[in-house]
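Novice: Sequence isn't available, so here's the structure alone:
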């Protein structure tokens, strides 16, 4: 086990996204996951049915205790549902984790359509969180909110990726899964230019938690000392493998197989 990743995000009772997906992902890639839970959600594969926010002082306490005792080699943020939560998280990161790589997944809307970020908190996220981030990982709807314009095609994706870099974050992984077509294209934008990652679309409805999973997989790579581009490439390969081997659970958008890297057979014969 190598690399400590602090995940600051919400809980998904269905286990497919949020903290649960983050822990599974980081563990499956050989790193150590720690958490600060920002909200409890009651959800299944069909959607979010309830949200119970965690008070910001308790979020701060979770983060401070973990960082002061165990430390972190990377941080990943997910659901930060309102302005007080964003302010609390950013204050701790600035004070306790300066220079630690931060992967910011700007979670705004759940797969089933439920809003997970207050509308009035978007500007706070842009102003406070993005300047602290190493990498921003928006999907197209999130990028449209952050950029202020529609992204209907690959040319617009390139324009949006460049615009998002002006918000103070040094790298953006713009995910193109919402565009139609047989190919899924993601763009990794940095000051050095834009690299295109493209792969055939996997025809399945079992894609719940792909954004959380991808961001946490990248954070695990950064925590293990990988270069950003290499961490992104490995994370994409892991997510595709996890989608391809999804177990088919639930009646809606089902979870991935986060244990695709795990071989239980290695434990045979080791029992007492």
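Specialist: Received it, and whenever you're ready, just let me know what you need. These numbers were taken from a predicted model, which means no experiment stands behind them. Residues are numbered from 1 along each chain as shown.

Novice: Going by C-alpha atoms from here, please, whenever you check contacts or count neighbours.
Specialist: Noted.

Novice: Name the residues of the longest strand along the chain that are buried.
Specialist: In the chain, assigned by DSSP state E, the strand with the most residues is strand 32-44. Buried residues in strand 32-44, defined by neighbour count with 16 or more other Cα atoms under 10 Å: 32-41, 43-44.

Novice: Likewise for stretch 109-126?
Specialist: For stretch 109-126, using 16+ other Cα under 10 Å, the buried residues are 109-111, 116-117, 121-122, 125-126.

Novice: among these, which are in strands?
Specialist: Checked against DSSP E, the buried residues of stretch 109-126 include nothing in strands.

Novice: Residue 238: which of the residues you listed is nearest?
Specialist: Set against residue 238, the nearest of the buried residues of stretch 109-126 by Cα to Cα is residue 111 (19.9 Å).

Novice: rewinding a little: which of the buried residues of stretch 109-126 fall in helices?
Specialist: With helices taken from DSSP state H, the overlap with the buried residues of stretch 109-126 comprises residue 122.

Novice: then this one, side by side with the first:
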């Protein structure tokens, strides 16, 4: 096990997204996952049924005790729920982990449509979190909100990615899965330019937690000393393999197979 990742995100009781997906992804890629939980959700593959926020002071305490003892080589943020949470998380990062690379997944809406970020918190996200991030990983609806523009095609994705860079993030991985077509294109934008990654679309409803999983997989790579591009490439390959191997659980947007990297033959003698 190599690389320590502190994950600051919400819990998914269904196990497919949120902190549960984050822990599974980081572990599957050979890194160590610690957590600070920002909210509890009553959730399954059909949607989010209720949300209970964790007090900001307790979120900071979770982060503080982990960073003081275990430390972190990368930090990943997911669901931050409201402006007070964003401010608290950013204050704690500034105080205890100012140089640790941050992968920020700007979670706004769950697969089933439930809003996971208060509308008034978007400005706090732009002002505090994005300038702190080594990379942000928005999907197209999130990018439209953050960049303040509609995205209808690849050219729009490029303009949005450049606009998001202008908000202070050092890199943007803009995910193109919401655009129609047989090929999915993601863009990695940095100060050096924009690179596109294409892959055939996997036709399935079992895609719950793909955003959480991808961001945490990137964080694991950064924690292990990989460069950003290499971490993104490995994370994309891992997520695609996990989608292809999805177990088919649930009646809605089902979870991935986060254990796709596990070889049962290697551990058969441990039982």
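Specialist: That came through, no problem. From a predicted model like this one, the values you see are computed outputs, not experimental measurements.

Novice: on that earlier part again, report the mean distance between the longest strand of structure 1 and its aligned residues in structure 2.
Specialist: The superposed strand 32-44 of structure 1 is, by mean Cα distance after the TM-score superposition for structure 1, a mean 0.2 Å from where its aligned residues fall in structure 2.

Novice: Following element in sequence after that strand, please.
Specialist: strand 47-53 (DSSP states H and E).

Novice: Tabulate the buried residues of stretch 109-126 of structure 1 in CSV, adding columns for distance to residue 101 of structure 1.
Specialist: Shown next, in CSV, are the buried residues of stretch 109-126 of structure 1 (distance: Cα to Cα, whole Å):
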residue, distance to residue 101 of structure 1
109, 24
110, 25
111, 27
116, 24
117, 23
121, 23
122, 22
125, 17
126, 17
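
Novice: and which of the buried residues of stretch 109-126 of structure 1 is nearest to residue 259 of structure 1?
Specialist: The nearest one, if we look at those relative to residue 259 of structure 1 and count by Cα to Cα, is residue 111, at 21.3 Å.

Novice: doesn't residue 208 make contact with the closest one?
Specialist: Yes: if you go by Cα atoms under 8 Å, residue 111 of structure 1 and residue 208 touch, sitting 6.6 Å apart.

Novice: quick revisit: can you pick out the most distant pair from the buried residues of stretch 109-126 of structure 1?
Specialist: Longest span within those, Cα to Cα: 111 and 126, 22.1 Å.

Novice: show me what contacts residue 210 of structure 2?
Specialist: Residue 210 of structure 2 is in contact with 17, 239, 256, counting by Cα atoms under 8 Å, 6 or more residues apart in numbering.

Novice: among these, who's most crowded?
Specialist: Of all the contacts of residue 210 of structure 2, the highest neighbour tally under other Cα atoms under 10 Å goes to residue 17, namely 30 neighbours.

Novice: That residue - nearest residue in space that isn't next to it in sequence?
Specialist: Nearest residue to residue 17 of structure 2, sequence neighbours excluded (Cα to Cα, 6 or more residues apart in numbering): residue 209, at 3.9 Å.

Novice: Determine the number of other residues adjacent to the one you found.
Specialist: For residue 209 of structure 2, using other Cα under 10 Å, the count is 25.

Novice: No further questions, thank you.
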